[in-house]
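Asks: Need coordinates for the below:
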Amino acid sequence: MGIWEQNLAALAARNPLVTEALQKYLAEPTSGPEGGVKRIFPCETRTGLPNLKLVQGDKHVLLHSNYDPYFEAGRWLESLTEQEPGGTLIVFGVGMFYHLEILLNQFPDKLIIGYEPDLEIFLHLLRNRDISRYILQHRLTLLVEHESVKWDRLLLTYLVDHPDAGIGWQAFPVYERVYSTKWRQLGQSMVALLIAFQSNLVTTRYFSNLWLINFFHNLLPAVSSPGAHTLFNRFKGIPAVIVSAGPSLNKNVHLLRELENRALILSAGSAINILEKHGVTPHCIVGIDGAVDDNSKIYERSLSAEDVFLLYSTTFYHGIVNNFRGPKVVMQLDHYDYLAWLNGELHRNIGIVRSGPSVSNVAMDLAYKLGCDPIVLLGQDLAYTNYQHYGDGAIFQQTFTEEDKQKKGAVVRKDIYGNDVLTTKAFLTMKTKFELDLQELKGRFFIDATEGGLKIEGTNLLTFRETIDNYFKMEFPLRRMLCEICRESSDDEPVGLSRVKAVLYQSKKAIRKIRQLCRRGLTTAERMRRHCQDQTLGIERFNEMADLLERWEHDILRHPLYTQLVLRSVNSEMYATTMTTDREVQNEFDLFKRGLAAARGYNQQFGIIYAKCALIEQLIDETLGKMEP
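Replies: Down below sits the predicted model:
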């Protein structure tokens, strides 16, 4: 058996989807990824090792060092941000595998995902280097760029199988340059996927219900509040300061008192308590967090502030939205926001704000859409500077203890001064989201005036004093501007409650239809389970029942309301259930055992949807009850 055959056999055993993608590509080659190479030529290094020359326009680039690819790979590994022994690393660019070989040998406990954006390069690798023994290692997963390979689905499968594995991603340098567009897209998708997955399915399940409850309780305020689009581009050239609650806020929070009419102050999350302690009244509070207890404490004093605007998403804790006395503006987020469904039904466009793992990520995109320039980050440590959680005045625990270090999986990174500082994977995900967004938000000057914590690439480091002296030289009647803009929006045609009622009644009817389909599916799944358990099912009857289950599933998954509303709240659970079931069914050859696995999976799937629809129907009824005179 030759090199090609050995590699292909190993790949077929470990990842049949990638093998299938290769076969489809060989049968019908497609062009490489956008912005990628135009031609690829095999060549050898000076030591006789396989290499590739990439031609991009009039540029010729060697994929690996012409001298010693292994030495180059070792240097690359040394240049990476400090690697933990375990966890998972996604490497953008498989190339001729030299760097992955070094990585696998040097970190025997690390799980590696190699992602190759160009199938031509992958084919050259499989034909010229025997990597079959590595492919067969269960700690290595190889993915390729092809329409038949749903890499996000495969990655989610991986996350389900390894829920505790911390995820990081790095590009092999040549790929970062040659396939820069694809690298950015991968980063954005990675962050979105990790945010959606939420570290574990229990947490996701809890928050999906919480987000639904908050959405329906916030529904009436949302349709009566001006949309965020009314503020878009109305603050062109006006500085904005996004205030977060990081410990370095102690250094400069007092300077905010100078900025009442010189910069738009946006308070993100729990920063409001610190601002209150220092006598600073922000122009706006940005809120997206749905937790009940935390928000009840954080915003207790802010509820009565009549000159502060609340910019909120419908995931925000409804107790704050419904009791806030000041003006309110609703935001539609681009990810997991049920408001997208409602606005679609009402034909209402209020603009879209980028979501993120923290309210500060959302606030930065909001400031950009308002037209603000420069945009300043304050208190954005993304780390436990001086072993503190928050700046002075925050209502929660202050000192970062040894127990916290273990619980949160803290890691050491360098701060902006080159000193060691503790941070967490959650903070690093926020940092990555900032950096990916900053690559897209062009034409503005972004300043990180935190004066501590991690460096956010794409921002300019200045002290807050320097920032104020150099960029905050003009005055603007900011509170009056906000009030006038919202007053103008109140002249627009309001959303009639009769339209909202009609949407809710129609949706309730559709939800009942989905529940009816779920009941049919549950009944059929139970019959299949019973027959398979008793081994009283022939192949013909088995296929009939399997077809029925597929029909109920198809009717549910294609139902418009399921795709527009229900899917958002069951996505992670459904992914986990269907992928687990698929693996069990594919690996089982006994008819009755396959039937039991399929019945169990369908029972879980229909049960998840049924329970969520029951909750939605209850929330619709409660909302309709509030609308009765």
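Asks: Please make it C-alpha for all contacts and neighbour counts, starting now.
Replies: Fine.
Asks: With adjacent residues omitted, what lies nearest to Ala12?
Replies: Distances taken as C-alpha to C-alpha, 6 or more residues apart in numbering place Thr19 nearest to Ala12, at 5.6 Å, with adjacent residues excluded.
Asks: Would you check how far apart that neighbour and Lys405 are?
Replies: Using C-alpha to C-alpha, to the nearest Å, one gets 42 Å for the distance from Thr19 to Lys405.
Asks: circling back: name the helix or strand for the residue nearest to Ala12, please.
Replies: According to DSSP states H and E, Thr19 maps onto helix 16-27.
Asks: Any buried residues in that helix, and which?
Replies: Leu17, Val18, Thr19, Ala21, Leu22, Tyr25 (16 or more other C-alpha atoms under 10 Å).
Asks: same thing with stretch 422-432?
Replies: The neighbour-count check on stretch 422-432 (16+ other C-alpha under 10 Å) flags Leu422, Thr423, Thr424, Lys425, Ala426, Phe427, Leu428, Thr429, Met430, Lys431, Thr432 as buried.
Asks: got it, and stretch 2-17?
Replies: Trp4, Gln6, Asn7, Leu8, Ala9, Ala10, Leu11, Ala12, Arg14, Asn15, Leu17.
Asks: Next: stretch 126-136.
Replies: Quick answer for stretch 126-136 (16+ other C-alpha under 10 Å): Leu126, Arg127, Asn128, Arg129, Asp130, Ile131, Ser132, Tyr134, Ile135, Leu136.
Asks: next up, for comparison:
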Amino acid sequence: MLTDNIVFLKNNYPKLYEELENESTRNQQSNISIENTRNNQKTIIVNKEEKIFYLHSKYDPLREAESIINKLEEKEKIDENSHVIFYGVGLGYHVDVFTKRHPNTSFSLYEPSIEVFQILLDNINLKKLAGGNLEIMQCEFEPEYGNAFLNTLLNKINKKIIISTLPIYENVFEEQYNVFFSKFKELIIGKRINLHTNYAHQKDWITNSMRNMEKVLSTPSIISEKMGTFKNKTAILVAAGPSLNEEIENLRYIKDNGLAYIFSVGSAVNTLIYNNIYPHATSAIDPSVKNQVVFETIKEKKITEIPIIFGSSAGYKTLEDYPGNKYHMITSQDAIALYYMRNDDGSTVNIVSDAPTVAAATLQLLYILGFEKIILVGQNLGYCDKKRYSEGITYHKAELTDEELKKGIWVQDVYGNEIMTTNGFNSMRNQIERYIKQLPNINVINTTKGGARIEGAEFIELRDIIESDLRRKMVDEEGLDELEKNKTRYDKEYMASQSKNMDKAYGSALKINKEYRAILNKIEKVINNRNYTQAKNLYVKLDKELKKIENNDFYKTFILPMNRVQYKILADSIESLNAEKDPQEQGKRIIKSFGNFIDICINDIEMIKPIYDDMKESINEYVEKNSEEE
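Replies: Purely as a prediction, here's the structure:
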């Protein structure tokens, strides 16, 4: 290894250097070597399955590198808002060309071959190759390193991600290449879905939590009252996939004979009602307004026998005029409950982690309640005969369009065949699989005929489970109705104290906004006058005001969660703003970025003030009522 590379790695990538040192102590017979090209440059040779592969042209590697970057530029727009992953570094010819053409674009390096990486370090000066824009560099010492590299990168980088592959790597390192790109696609899709979800619901989560405070304080917490009480019992989690139609009679038999507790999620409740089967409970966590449509049938028919378990950040209109019993669960998106509430004994309130699908959140809830076995029904997470939903659902299109079929992706089904699904369904499946892995000793069985395979959930047909396991009555006569006898008690003194503190924080937030806006106005004036020294002093003051925002309880509880996407964009842009060399351009960008952010926040404070006042009244009523009862 070059001496300069030892210094560079020790200073910048000490863990990578340590692993390289450990690797060098092993005796290895390599099939990879370096040789001179015809124009006296260097290339790397790989002997694989009695074939010879050149990682770079054996004639003119530099010219080949120019061609690789030319093709990349034709395909992608590359600027300072891009981040390029170079999969396959080789001797870095293409990386060198790239950094010279795009000195302001950040990039990362991933080398799947240890031997190739060692040759690189023996011959090429990394510091010169990296320039000043190298973010992450990794060599694949173990198969899971690719996953860790991508997770770290996607959490750190808030830019457009572009991958450039050294062309020959797809053939020479085929298996590693396929695993890496499959994982990259999965993570990118997941990140896009999370970003879309956050952007679409960031305000709803908070305003719903505020509006739902009165319902939360007047209903039992199913977790507090029932945690761990369903040991040795079975829960059936019913979703609205098309295969649900095939299980109706099995579910009817289970319900009529009390063989398991039936929980419906999403639209499945309407298929069950359509077939005169009332689940023991239905769940709701969706924060959107459209979620109320799911429960219109229950409201119109005034069905009182189906209790609803609602997430505290669920769409507030879902709960309006709901005729059945209501039980709440605090969700991780509910920053309000976490600020105002604690249990009567002083302990922290129990929460359910919010999830992109109500099925995943309810799966977690059933685990917390202590069910020994959780059986999935109608959890297709894919298409069945061009259908996406079961019968009895009139507000969604059941049949797929040709356009949707074109965009479909293929995954393995429960029988080992391929089934078409969407990125959205696939993300839901991945989330359920993560919960199954994370929750110790959870026992999940998937009975969904023709559905996507769910790792960690064995496929067994429901009729077989009835014959082998569900042979005795286990449901109590009252079902969950006994919960109505208990109203969960929260610490009223703590709630009253937190409410007073929040009022103070609200007043402070208004003062911060005024000072923040005044500083921005001063920055605009001094930039127009080209007084850049004074501008720098004002940037320091602006940064202090931003820190005040970050430490203010009203902002932390309401406004920042309502604008989590914009806040992250602002935070991620600060490094780029500081690096801007043109002081005039820097000033304009700071005014725009910080100005847009504070304008959004000020508007939201005005918007939620009436909701805040109503919520505060609900808290005061709860405190007074519970004080009188003592």
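Asks: Could you list the residues in contact with stretch 336-352 of the first structure?
Replies: Residues outside stretch 336-352 of the first structure that contact it (C-alpha atoms under 8 Å, 6 or more residues apart in numbering): 212, 215, 227-230, 314-315, 331-334, 495, 499-500, 503, 564-565, 568.
Asks: ok, of those, which come out buried?
Replies: 212, 215, 227-230, 314-315, 331-333, 500, 565, 568.
Asks: Quick check: the farthest pair among these?
Replies: Greatest spacing in those, by C-alpha to C-alpha: Thr230 and Arg568 (26.6 Å).
Asks: wait, Leu596 of the first structure sits on Asp534?
Replies: No. Counting by C-alpha atoms under 8 Å, Leu596 of the first structure sits too far from Asp534 to count as a contact (10.5 Å).
Asks: With neighbour numbers in mind, choose between these two.
Replies: Leu596 (21 against 10; other C-alpha atoms under 10 Å).
Asks: Can you tell me the element that one falls in?
Replies: With DSSP H and E as the criterion, Leu596 of the first structure is inside helix 591-627.
Asks: Mind listing what's buried along that helix?
Replies: Applying a neighbour-count criterion of 16+ other C-alpha under 10 Å, one finds 592-610, 612-613, 616-617, 619-621, 623 buried in helix 591-627 of the first structure.
Asks: now for that helix, which elements pack on it?
Replies: Using 3 or more C-alpha pairs under 8 Å, 6 or more residues apart in numbering; DSSP states H and E as the contact test, the elements touching helix 591-627 of the first structure are helix 201-217, helix 497-534, helix 539-557, helix 567-586.
Asks: Distance check, Met1 of the second structure against Phe117 of the second structure.
Replies: 10 Å.
Asks: quick revisit: cross the buried residues of stretch 126-136 of the first structure against helices and list the overlap.
Replies: Leu126, Arg127, Asn128, Ser132, Tyr134, Ile135 (DSSP state H).
Asks: before we move on, the earlier item: with distance to Ser302 of the first structure and secondary structure as extra columns, can I get the buried residues of stretch 422-432 of the first structure in a markdown table?
Replies: Supplementary listing: these in a markdown table, determined by distance: C-alpha to C-alpha, whole Å; DSSP: H, G, I helix; E, B strand; the rest coil:
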| residue | distance to Ser302 of the first structure | secondary structure |
| --- | --- | --- |
| Leu422 | 31 | strand |
| Thr423 | 30 | strand |
| Thr424 | 30 | coil |
| Lys425 | 31 | helix |
| Ala426 | 27 | helix |
| Phe427 | 26 | helix |
| Leu428 | 30 | helix |
| Thr429 | 29 | helix |
| Met430 | 26 | helix |
| Lys431 | 28 | helix |
| Thr432 | 31 | helix |
